[in-house]
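> Structure, please.
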Amino acid sequence: MGNKVRSNSQYWLKIVIIIVILWGVFFRVTNIDKKIYWHDEVYTSLRVAGYKGDEVVTTFFNGEIITVKDLLEFQTLKSETPLIYTINSLIEHPEHPPLYYLLLRFWQDLFGSSIIINRSLSILFSLLIFPAIYYLSQQLFNNNLVNLISISLIAISPVQILYAQEAREYSLWMLSIILSSLFFFKSIKTNNISHWFMYSLTLSLTFYTSILSAFLPIIKVSYIYLIGKILAVQTKINFLIFTSISGILFIPWLVITVINFSILKDKTNWTNTQQSLELLANLWGLHFTSLFIDFGLPLYHWASYIFIIFIFSIIFYSFFFMVNNISKNIWLYLLLLVLIPTLGLILPDLIFGGIKSSMTRYFFPAYLSIYLTIAYTLGKKIEQKSQTSSLILIIIFTLSIISNIISSNAQTWWNKASSYHNAVIAQMINQAENPLVITQNLDINKGNIISISHNLKPETKLQLLNTNTSIKAHPEFKEIYIFNPSPQLINSLEKLYHQKLENKNYSLYYFNILLPKLNF
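Purely as a prediction, here's the structure:
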């Protein structure tokens, strides 16, 4: 009788897990065209279309009146654009290895350059994560319930869904991390040459997807060193050979990176910004709670601390349980997978200063370890008839679904930080009858004005200024909006239009040139 009850409960739990996985699919594909196409995605489209940032400035940031439609031409891949244009554009941005962008280029060749098409490729990679993590879990734990929980946790994870809906490389990066881990374990178990080739290939794919994949060979070398006594000599030799092959395959982009190191340094200089330890510590907590809970609360909201305590308690207990209940060759890898990337991001910021560790997306390798560890712990505890573990799993599912319902209906979210208010800005401008929008090539304005333009009416007029552009008055426009101007530009415009600018919030300023009557 007891076995029958246990079997029935697991049967219904598996039904719940399947429903949760389907919810994960639904959240990935819903409202993908409604969310603001933010600064970084704008640069994805520029790179793929074969344009360089300087071309946008030269063409449009000259003080002439243009339309939104004109500006958005630079977001569209033209059928006659040679592939070499895309490659040359990518070379000028060595901080982003080219694999994702080249794949998106081919994707756009097939289907077009709309926002839905651009984001759909990331969704496809995110969906491919489901079978990939299933087989990795099977390789590690050989337990069907644990495998299903692994899929469900990553399927419904709010942070995975956020980046699945973004035209950037992070879903592909997670997929490649999972595949390289899968073939790594297959290789050291079987020492099969075909598995080693697949390991080398998938590890190389991680390199060509993110420069932060540099953590992965460190993890694997550390792992092989620490469990070396139980491995055959030939296995260790093959590991060194095929890991080296992955490095050799990456040499072409490594050479490009070295040649353009000054560009790389300039493009990543923002990560050296100084922030308080209090802010960074809060962000570290939210990085890991966003795996399962993300209500979009303010950074220092009291509920956020409750969620941090709840999630970290589950994480720490899960690692404790795993270390005490599974062989070292499994738990050691997962422990290194969470510790090396996490410490590799946090410690440099603590020692030298900077904000690299403030970026949630940089922690993806650590997240994989956490999904698998929690899945193993909850799965094994549920098999041991732990009602508490079943309840925790249901709570995680519930909180994740609520999180995704909230974020799926929002036009913007914290992952679009530098463009967070762009949807609201566009809405304010669209309400005007005959507006002119002015901005200048300052800081990240170039990417953000294009981002805002995706939500503006196509006929909306823009006046884009470079730092040395002379400004002309345009009294034919009823309302003038100025986005994120410098103090010098504010002063120049107020003199030109004989008015004081009104701050509309969100870095948007405003003139109504009908009030008062102007004499030009």
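> CA only for contacts and neighbour counts going forward, please
Fine.
> Using the three-state scheme, assign residue 499.
coil (DSSP: H, G, I helix; E, B strand; the rest coil).
> Buried residues of the one helix or strand residue 279 maps to, list them for me.
Taking DSSP states H and E as the criterion, residue 279 maps to helix 277-289. By neighbour count on 16 or more other CA atoms under 10 Å, the buried set for helix 277-289 is 280, 282, 283, 284, 285, 286, 287, 288, 289.
> now, which of these sits nearest residue 109?
Set against residue 109, the nearest of these by CA to CA is residue 287 (35.4 Å).
> Confirm for me that the closest one is in contact with residue 364.
No. With contact defined as CA atoms under 8 Å, residue 287 does not count as touching residue 364 (9.9 Å).
> and after whichever strand or helix holds residue 139, which helix or strand comes next?
Using DSSP H and E, residue 139 maps to helix 115-141. As assigned by DSSP H and E, the chain's next helix or strand after helix 115-141 is helix 144-156.
> Give the other helices and strands that the helix holding residue 279 contacts.
helix 302-325 (3 or more CA pairs under 8 Å, 6 or more residues apart in numbering; DSSP states H and E).
> Any chance you could list what contacts the helix or strand residue 427 falls within?
If you go by DSSP H and E, residue 427 is part of helix 422-430. Applying CA atoms under 8 Å, 6 or more residues apart in numbering, the external contacts of helix 422-430 come out as 36, 38, 411-412, 435, 448, 451-453, 455-457, 481, 506, 508.
> for the residues you listed, which one is nearest residue 297?
So of the contacts of helix 422-430, ranked by how close each gets to residue 297 (CA to CA), first place is residue 412, at 13.2 Å.
> What's the first helix or strand after the helix holding residue 427?
That would be, after helix 422-430 and using DSSP H and E, strand 435-440.
> in the following helix or strand past that next one, what counts as buried?
Next helix or strand after strand 435-440 toward the C-terminus (DSSP H and E): helix 445-453. By neighbour count on 16+ other CA under 10 Å, the buried set for helix 445-453 is 445, 446, 447, 448, 449, 450, 451, 452, 453.
> before we go on, could you also do this sequence so I can check it against the first one:
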Amino acid sequence: MSSPPKRSSRFGNLGGFWPGGSGPGRAGWVIGFVLVVAVLLRFSALDRAVYWYDETITSVRIAGYTKEQVEDFFQPQGRPVFPADLAPLQRSGDRPWLATLQSLATETPDQVPLYYLLLRGWTHLAGDSVTAIRAFSALVSLLVFPALVLFGQAWLADWPRARSVIGLVIGLMAVSPIQVVYAREARGYSLAVVLFLLASWALLRALRLDRLGKPTRSAWMTYGLLVALNFYGHLPLALGIAAQGAYVALRGWLERSHRGWNALRHNLLAWGGSLLGALVLFSPWLVCWLTYRKPMGWIDRELTWGTLVQRWGLNFSAIALDWQACFDRPLFDITQKTDPIALSWHWLPIGLLLALVAFSIRRLLRVASLDIWLFPLLTGAIALPFALLDAVDGGQRSTIARYFLPAYLALTWLLAFGLSEAWANQRRRSWAAGAIALLWAVGLWSSSQGVMAPTWWNKYSSYDDPAIAQRVSELQPPVVISGNALRLLTLARRLPPQAQLIYLEEPDLPLPETIQRAIAYRPQTEWLDRLKTNPRYQIQAIEPFNNTWAIQVLDRPAGPG
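The predicted model follows:
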């Protein structure tokens, strides 16, 4: 029987992956290559994909504007506005930092401020172009890899094949489509992944120090601070923090026979104290959230059973394969009961991936100790209550991937552990090598497709914006009308300088007399219905775009001679 690998004094079981000592070795060169690929996937062509609605809101927030102030740029309604007129709305630095906090707190308190403040500081150094803004997310996403090392050391502290597991996690995360997609978006999701990994590391470190009989006060304080940063970084991370509390409680309960009740009581009090401290630090924003939060009606929209199950499959498989690479329509339409695409043979690879995860869980439960297997299982299960709620009561909460980022991490940990165990078994090494190569190749292929595409599934309501902007640009002159000022601001980035953007939110306002042809992009329903009843206008839906219409002003009949 081979002895466990020798550990480096600084990097634990990762000593062979890093420079120093006898050199990086073959595994080190492999990890180095993987990280180069990770950098290329995250930084290549950052300005290619459409800068979608949510990203436009990011720019508006760091510039310190509210929705009402955005609408003021289009006043009076019906006045043509040109893209250059809207530049101040997406230029940070003109308004005070407090304006950024106020716009977030009063309009979108669920968008917690840490990412926006960091991004605003970044734009002062790098500028506020699309590339510069997205580069911040990409840069933060690279911190995932050292955070994985820290977490892996704490999670697998006594596991002889920890180095193999962590190396595989790094390899899978480098090309994981869900990680690449969110690393390239001007939102705080890559920061959220880093913060959750650090909080997980801090928790496991505190519990290990307690088991070794060492002082834990500073460790629990560190954990409490990181929990507060999780709350300020991405509010849905509270689900992952709750899973950590369940881990502390359930682990202590299952170990009570040999550690006693005092250990359980002590750790629960320490975790509760850290959580309380984090909530105190978060309380200013919590008050804003309770005061100004608004219901999100779309989240409760009922889906058909087939659509709900299909979305679960698509989201689950996104750890290794992005199915958008196989379709020319978006995977999701959160405004409808059904989605534009339907899976068929695609269920086979999804089933195989599910079987691989099931094998990994089975192996984890068989060979690992309680403190190792319990953490990823609880973290990965955070979406299950919401899936049950959606199945019973209706809604699409469980189908929004960004709400469950810790679960994607847990699934990757499980896969890496199972593949590492299969590799360690001589009889299974060949299929393990094939599975690793296939997962990496498929992840690299589908992530690369997303990097080069002008639009992708995560653009949701803005998926068709590039094609719509092209239709508008073909008009002479280019004219687009909308009842949503933020939609016009989003579309303006892809329009020529001479394009006319017209905001018509009031249903009784007429189409300006100077307009002969226009594209109506998400107009107000009442306004469009009134226009349809006027014989002067010919109105035709533009398929397959959602709520987009071509408007043609017909020649007026000649008067009496």
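> Buried ones only from the contacts of helix 422-430 of structure 1, please, as a PyMOL command.
Buried residues within the contacts of helix 422-430 of structure 1, by 16+ other CA under 10 Å, are selected in PyMOL with:
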select buried, resi 36+38+411+412+435+448+451+452+453+455+456+481+508
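> Need the counterpart of residue 305 of structure 2 in structure 1.
Aligned by TM-score structural alignment, residue 305 of structure 2 pairs with residue 277 of structure 1.
> how big's the offset between the helix holding residue 279 of structure 1 and structure 2?
The superposed helix 277-289 of structure 1 is, by mean CA distance after the TM-score superposition for structure 1, a mean 0.9 Å from where its aligned residues fall in structure 2.
> got the angle for that helix vs helix 302-325?
Per axes from the mean of the first three to the mean of the last three CA atoms, to 10 degrees, the angle that helix 277-289 of structure 1 makes with helix 302-325 is 60 degrees.
> From the rest of the structure, what touches helix 277-289 of structure 1?
Under CA under 8 Å, 6+ apart, the answer for helix 277-289 of structure 1 is 299-300, 304, 307-308, 311-312, 350, 355, 357-360, 363, 367.
> Buried only: go through those for me.
304, 307, 308, 311, 355, 357, 358, 360, 363, 367.
> Next, format those residues as JSON lines and append distance to residue 416 of structure 1.
Shown next, in JSON lines, are these (distance: CA to CA, whole Å):
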{"residue": "304", "distance to residue 416 of structure 1": "19"}
{"residue": "307", "distance to residue 416 of structure 1": "22"}
{"residue": "308", "distance to residue 416 of structure 1": "22"}
{"residue": "311", "distance to residue 416 of structure 1": "24"}
{"residue": "355", "distance to residue 416 of structure 1": "16"}
{"residue": "357", "distance to residue 416 of structure 1": "16"}
{"residue": "358", "distance to residue 416 of structure 1": "13"}
{"residue": "360", "distance to residue 416 of structure 1": "11"}
{"residue": "363", "distance to residue 416 of structure 1": "17"}
{"residue": "367", "distance to residue 416 of structure 1": "20"}
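> ranges for the helices of the stretch 151-300 of structure 1?
Taking DSSP state H, counting those that start in this stretch, the helices of the stretch 151-300 of structure 1 run over residues 158-164, 170-190, 193-207, 215-226, 233-249, 251-259, 261-267, 277-289.
> Format those helices as TSV; extra columns: distance to residue 30 of structure 1.
Shown next, in TSV, are the helices of the stretch 151-300 of structure 1 (distance: least, CA to CA, whole Å):
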stretch	distance to residue 30 of structure 1
helix 158-164	10
helix 170-190	17
helix 193-207	28
helix 215-226	33
helix 233-249	37
helix 251-259	36
helix 261-267	33
helix 277-289	23
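> Figure out which of those is closest to residue 90 of structure 1.
Of all these, helix 251-259 sits nearest to residue 90 of structure 1, with 10.2 Å by CA to CA.
> Please spell out which residues along the closest one are buried.
By neighbour count on 16+ other CA under 10 Å, the buried set for helix 251-259 of structure 1 is 253, 254, 257.
> now for residue 379 of structure 1: what does it line up with in structure 2?
Counting by TM-score structural alignment, the partner of residue 379 of structure 1 is residue 420.
> I figured its match hits residue 168, correct?
Yes. Contact criterion CA under 8 Å: residue 420 of structure 2 and residue 168 qualify, at 7.4 Å.
> follow-up on the earlier one: sec struct for the match of residue 379 of structure 1, please.
helix.
> any idea how far it lies from residue 432 of structure 2?
8 Å (CA to CA, to the nearest Å).
> ok, the two, which is more surrounded?
Shown here are residue 420 of structure 2 and residue 432; by other CA atoms under 10 Å, residue 420 has more neighbours (25 against 20).
> and the gap between that one and residue 443 of structure 2?
Taking CA to CA, one finds residue 420 of structure 2 at 18 Å from residue 443 of structure 2.
> next one: residue 410 of structure 2
Counting by CA to CA, the gap from residue 410 of structure 2 to residue 443 of structure 2 is 17 Å.
> Comparing those two, which residue is more hemmed in?
residue 443 (25 against 18).
> To which residue of structure 1 is the more buried one aligned?
So residue 443 of structure 2 corresponds to residue 400, using TM-score structural alignment.
> tell me which element that match falls in.
Using DSSP H and E, residue 400 of structure 1 sits within helix 387-408.
> mean shift between that helix and structure 2?
So helix 387-408 of structure 1 averages 0.9 Å relative to structure 2 (mean CA distance after the TM-score superposition for structure 1).
> neighbouring contacts of that helix?
With CA under 8 Å, 6+ apart, helix 387-408 of structure 1 has contacts from 20, 23, 27, 30-31, 153, 156-158, 161, 292-296, 378, 381-382, 413.
> Next: stretch 145-161 of structure 1.
14, 17-18, 20-21, 23-25, 27-28, 126, 130-131, 133-135, 137-138, 141, 171, 290-294, 371-372, 375-376, 378-380, 397, 400-401, 403-404.
> From the chain's centroid, how far away is stretch 99-118 of structure 2?
17 Å (CA atoms, centre = their mean, to the nearest Å).
> and the end-to-end length of that stretch?
Terminal residues of stretch 99-118 of structure 2 lie 15 Å apart, using CA to CA.
> Any chance of the buried residues of helix 251-259 of structure 1 in CSV with distance to residue 190 of structure 1 as columns?
Converted to CSV, those look like this (distance: CA to CA, whole Å):
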residue, distance to residue 190 of structure 1
253, 31
254, 31
257, 36
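> Residue 462 of structure 2: what's it in contact with?
50, 52, 53.
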